[in-house]
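Engineer: Attaching a predicted model along with its sequence, questions to come.
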Amino acid sequence: MSQPILLTVDDDPAVSRSVARDLRRRYGQDYRVVRADSGADALDALREIKLRGDAVAAILADYRMPHMDGIAFLEQAMDLFPQARRALLTAYADTDAAIQAINVVDVDHYLLKPWDPPEEKLYPVVDALVETWREVGDRPVAETKVIGHRWSAPSYKVRDFLARNSVPYRWYSVEEPEAVRLLDAAGSNADEIPVLVTPDGSVLRKPTGEQIADAVGLSTRPAEEFYDLIVVGGGPAGLGASVYGASEGLRTVLVERRATGGQAGQSSRIENYLGFPDGVSGAQLTDRARRQAQKFGAEVLTARDVVGLEARGSARVIKFGDGSELAAHAVVLATGVSYRTLQADGCAELTGRGVYYGSASTEAPECTGQHVYIVGGANSAGQAAVFFSRYAKDVTILVRGESLHASMSHYLIEQLDQIENVHVRTHTTVKQVHGDEHLEKLTLCDQHGTEETVETSHLFVFIGAAPRTGWLGDQIVRDEHGFVRTGPDLLVEGRRPAGWTLDRDPHHLESSIPGVFVAGDVRSQSVKRVASAVGEGAMAVTLVHRYLEQR
């Protein structure tokens, strides 16, 4: 089998020769380097490579080229080799265009010219490209088929579960002729939707999350009965704890009830996370963190609902909803928070049928040409507004307060100000949602009590933060809002919490049960940012080691 190909295209012959030379020097033994002088020539080369059946691992394209710029070229190249990783070569003056390309054609990186020394500026980027490509290669992607109704809440939940777990799927609306044929072949009918058909032909009707996870190859059952560390929750804090726990030799298992990433995983673009100056989508960050944890040996269990926690001697035991249990020396709680329910008449009935909590990126194509409303004034709402502005005719952010400045980062407010089809309505709440089969209208109310009814098919809600701690017993001390108290916050007038059995004060991130640590948004007084959550996850592992040494 021939070597996979690294393709570079640049209309400047000197630059083209230079990048090809540097690539051959580092990757020549394992990859074949092909260069082209224009987008058209590069597409011809890709077509020939496709006919020969060879693989393309990565494409490096110059942004400024006559007749066809780098973005236009990469859009067409993706049709031929969708799994090839992509980077844009650009001058400093074109960095805005490069950042835009990250969103338009899912560019993985951009490189500033010149890239000397290549050991510092070129090779680390190409290393990341080829490593990502090797995870998938050019193998055909096995697709799961989902047949459902656009305005069916269960259908939306299936699509959202698959998307957030990075499972490729193809959606078929029940009204399409092909959907009717698939239902007939599956021996099903429209009353049984959603129907899921796996690549091997298995059929699931109205499946649960655990059934879907098992069917598409996600791990749901632990490989062992006892671990050094159980991490409950797969958001940034949980992923951080899993990476550091597994990398430091702890037998680590991460348990997530839905999909890794948490609220951050639903973010369309995180731009203030250290080390990603061009921003990174929550899905990309989550995927990299999950693969990193698994590379170090951490297990990841999906679609497992944890309903209880208790101490049994030196073991810490979590209980699953199906009655099974899992034990470890220590536990890190990183269950994050959920968006609060919008208290508006008719909202509950239309959830999943036009009313969505979180960004619900699977709905983006359906918003094309529509007027979309977003409730909330924090970063997650702002990031969603930027994302949906690329699809919707208009996006209106509804906030209860007098401005966004109290709750949203300054960079994001400035970004929203530059987007013409994004609008902000202050002192405004949603009083009622209307619709029969799906959302059709909203009744809005301002601070003077004046009401207005507007037409819309999509409302995305990003309000408040409710901690996921209802399953914890009374032994875990929480504050008045349900967030878990840790460390010094557990001491009342210098006294340790009731039931504390050790002759020391709780460690900084330790809960009222020794050996149970807390990280991220679920912790009382935590900073609600991705970076701090990851940091607390790493810090929790350090404290786990200290706890294990002191027992």
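Structural biologist: Alright, I've got the coordinates.
Engineer: make it CA atoms for all contacts and neighbour counts henceforth
Structural biologist: Fine.
Engineer: What ranges does the stretch 251-400 of the chain have for its helices?
Structural biologist: Assigned by DSSP state H, counting those that start in this stretch, the stretch 251-400 of the chain shows helices spanning 262-265, 282-295, 347-350, 379-388.
Engineer: Need these in JSON lines (columns: distance to residue 412 and mean neighbour count).
Structural biologist: Below are those laid out as JSON lines (distance: least, Cα to Cα, whole Å; neighbours: other Cα atoms under 10 Å):
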{"stretch": "helix 262-265", "distance to residue 412": "16", "mean neighbour count": "23"}
{"stretch": "helix 282-295", "distance to residue 412": "16", "mean neighbour count": "20"}
{"stretch": "helix 347-350", "distance to residue 412": "28", "mean neighbour count": "19"}
{"stretch": "helix 379-388", "distance to residue 412": "7", "mean neighbour count": "23"}
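Engineer: what's the closest of those helices to residue 248?
Structural biologist: Judged by Cα to Cα, the one of these that comes nearest to residue 248 is helix 282-295, at 11.1 Å.
Engineer: Just give me how far the closest one sits from the chain centre.
Structural biologist: 9 Å (Cα atoms, centre = their mean, to the nearest Å).
Engineer: For it, name the packing helices and strands.
Structural biologist: Packing partners of helix 282-295 (3 or more Cα pairs under 8 Å, 6 or more residues apart in numbering; DSSP states H and E): helix 236-247, helix 262-265.
Engineer: Quick one: distance of stretch 335-355 to the chain centre.
Structural biologist: So, by Cα atoms, centre = their mean, the centroid of stretch 335-355 is 20 Å from its chain's centroid.
Engineer: Skipping its backbone neighbours, what lies nearest the spatially most central residue of the chain in space?
Structural biologist: For the chain, the residue nearest the mean C-alpha position is residue 265 (2.3 Å; Cα atoms, centre = their mean). Using Cα to Cα, 6 or more residues apart in numbering and skipping residues adjacent in sequence, the residue nearest residue 265 is residue 282, 4.0 Å away.
Engineer: another one to put next to it:
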Amino acid sequence: MAQVQQPSIADTRGAQMFPTLGVADIARVARFGRFRRYSQGEWVVRAGDAGMGMTLILSGEITVSQRDSLGHVTPIHRHGPGGFLGEVGQLSGRPSFIDAIAETEVEAVEVSPPQLRALLIAEADLGERLTRAFILRRVGLIEAGASGATLIGRAKSAPVMRLRSFLGRNGYPHQQLEPDQNDDAKALADQYMSEGVQMLVICPGGDVLVDPTDEEVARCMGIVDMRERPELYDVAIVGAGPAGLSAAVYAASEGLSVLVMDCRSFGGQAGASSRIENYLGFPTGISGQALAGRAFVQAQKFGADMLIPAKVTEMSCERHGEDDELRLSLEDGRTVRARTAVIATGARYRRPDLDALARFEGRGVWYWASPIEARICSRQTVVIVGGGNSAGQAAVFLANHAAKVIMLIRGPGLAATMSRYLIDRIQGTANIELLPHQELCELEGGDALEAVSWRDRRNGQQRRLALQHLFMFIGAEPETGLISQCGLELDQAGFIITGRACACPLSAYKPELLESSIPGVFAVGDVRSGSVKRVGGAIGEGAQVVASIHQYLARQDTERAERASQAASDRATV
């Protein structure tokens, strides 16, 4: 049967991607920009150039196209009067993914990224239409895959899958080519892929990277923001999962200066969820990536500064300087200064004590189930280990692609660990088999996973099954390494204790809700002791912590003013 080609986002939502603004809307935009002229044939922007913000056309025409790293050009749209250039990357001035050239003499209004953010907030109804267009354009670029980086290598190889996950989770366009199925890819493979090389990456500027790390690709694509940040932020948020993004949205919308840092991507573990169905307001469900992507754009709209990927290696919880600042050290040597910090680092995936586990990670052992993994599991048998909501979501999702999904759980059933709606879904899915009282005991294979064995905890009987894909959802451990030198109070499992649960002396400082035992340092989401470990709970804590931050900052300002007043009084007395 011939495969039916799915319509593109431009086919289904073209009018929303490329709207034409009327006279009144043009006047509203013009208040935030500056007048520009372009000659016929002049470049408005080239792929890789620093983001220009939004360009609104008053007269003339501009043609937009995308050019991949192999030099192939694909037309996107021809804008006339009332049309505008820009996508979500322009909210923060990220490098452009498109080429734009003036086809005629052009008069335009250029709105810089800071002014664009101000426009989206000040003009709410217009801002909604612009934001929707920006998001859909990024979706279109990702869907086409022609701009950004080109990955040459086997689709099922661990390096290719790792990098595709990294770029996909960060919302960056890319394409993957098999070295023996594309003439351009074959020519480059013949030139650069010597024995042992598994992947090439062609950067937008044409540079060729051989078996690169995620960080090397991020730098060549301009994803890494290397600007120094000497300013003093009101809030530094470490971790861009649901809790961190929520804190960023609410803090920035209330006028606080916010910096968000994450070592890999926005969305955290929730970003890998195929479908979240029990989050308020989404009765038909939403993928974790879509939910996190909307929050990521929303935080930037309100002015939050995003530094992703950027790894925070240490936080000094001693106060420094006249501003009583906290200092956070980044792996690249930069230092960030902030009046308060929110630790939203979540938890890292728990790994069972099995020989060869590390060898098979990314080669058949997975800790999330995204569309990338689903495609390579098509019509195969897969095993899922775990009985929580993440395991349930993965099982239901993979059942739509795999021939059979086997769930291994240590306990007698799912009722104590999984939401009822997921249990019902699993029971109603014919190709999901639930096996209670089981534990994983052995992994086998050469360069990739080839077989899995598990043991019945009741009678010790073992079963071995040849398969290529094992998904692990057995919980997580707190990610608290960056505050190891701070002396924050932790519970027995290593999660950060906050609020009244802190064992502070009665005469000592009394922490605010969600505040740790160190004044001005807060914890939200999975890393916090007592959190419910749900997306909704993490988002709620991210919103709730902002009130405590305001109270801390107000108290700090009052104390600083009193000290200044006392110092002035002392000088007058002398």
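Structural biologist: Nice, thanks for sending it over. Model, not experiment: these values are computed from the prediction.
Engineer: hmm, back to that, okay if I get the helices and strands packed on helix 282-295 of structure 1 as CSV plus distance to residue 426 of structure 1?
Structural biologist: Converted to CSV, these look like this (distance: least, Cα to Cα, whole Å):
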stretch, distance to residue 426 of structure 1
helix 236-247, 31
helix 262-265, 24
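Engineer: Out of the ones you listed, which gets nearest to residue 141 of structure 1?
Structural biologist: Using Cα to Cα, the nearest of these to residue 141 of structure 1 is helix 262-265, at 22.4 Å.
Engineer: now the closest one: which residue numbers in structure 2?
Structural biologist: Mapping helix 262-265 of structure 1 onto structure 2 (TM-score structural alignment) gives residues 268-271.
Engineer: how distant is that stretch from the center of its chain?
Structural biologist: Here stretch 268-271 of structure 2 is found 8 Å from its chain centre; the criterion is Cα atoms, centre = their mean.
Engineer: Give me the contact list for it.
Structural biologist: If you take Cα atoms under 8 Å, 6 or more residues apart in numbering as the criterion, stretch 268-271 of structure 2 is touched by 169, 239-242, 287-292, 346, 368, 535.
Engineer: One more: stretch 367-382 of structure 1?
Structural biologist: Counting by Cα under 8 Å, 6+ apart, 267, 358, 384-385, 388, 391-400, 404, 407-409, 412-413, 416, 455-463 sit against stretch 367-382 of structure 1.
Engineer: Show me just the buried residues among these.
Structural biologist: Listed as buried from these are 267, 358, 384-385, 388, 391-392, 394-400, 404, 408, 412, 416, 456-463; burial here means 16 or more other Cα atoms under 10 Å.
Engineer: Map residue 163 of structure 1 across to structure 2 for me.
Structural biologist: Aligned against structure 2 by TM-score structural alignment, residue 163 of structure 1 finds its counterpart in residue 168.
Engineer: before we move on, what about residue 332 of structure 1?
Structural biologist: Using TM-score structural alignment, the equivalent of residue 332 of structure 1 in structure 2 is residue 342.
Engineer: same question, residue 523 of structure 1
Structural biologist: Checking with TM-score structural alignment, residue 523 of structure 1 has residue 528 as its match.
Engineer: ok, that match touching residue 497?
Structural biologist: Yes: assessed by Cα atoms under 8 Å, residue 528 of structure 2 is found in contact with residue 497 at 6.3 Å.
Engineer: Give me the more crowded residue out of these two.
Structural biologist: Counted by other Cα atoms under 10 Å, residue 528 of structure 2 and residue 497 do not tie: residue 528 has more neighbours, with 30 against 24.
Engineer: and the closest residue to that one other than its chain neighbours, how far is that from residue 242 of structure 2?
Structural biologist: Excluding its sequence neighbours, the residue lying closest to residue 528 of structure 2 (Cα to Cα, 6+ apart) is residue 496, at 4.8 Å. Distance of residue 496 of structure 2 to residue 242 of structure 2, given as Cα to Cα, to the nearest Å: 17 Å.
Engineer: higher neighbour count, the two?
Structural biologist: Between residue 496 of structure 2 and residue 242, counting by other Cα under 10 Å, residue 242 is the more crowded of the two (34 against 29).
Engineer: just to revisit the earlier point, which one of the contacts of stretch 268-271 of structure 2 sits closest to residue 492 of structure 2?
Structural biologist: residue 346 (16.5 Å).
Engineer: Map residue 187 of structure 2 across to structure 1 for me.
Structural biologist: Per TM-score structural alignment, the equivalent position to residue 187 of structure 2 in structure 1 is residue 181.
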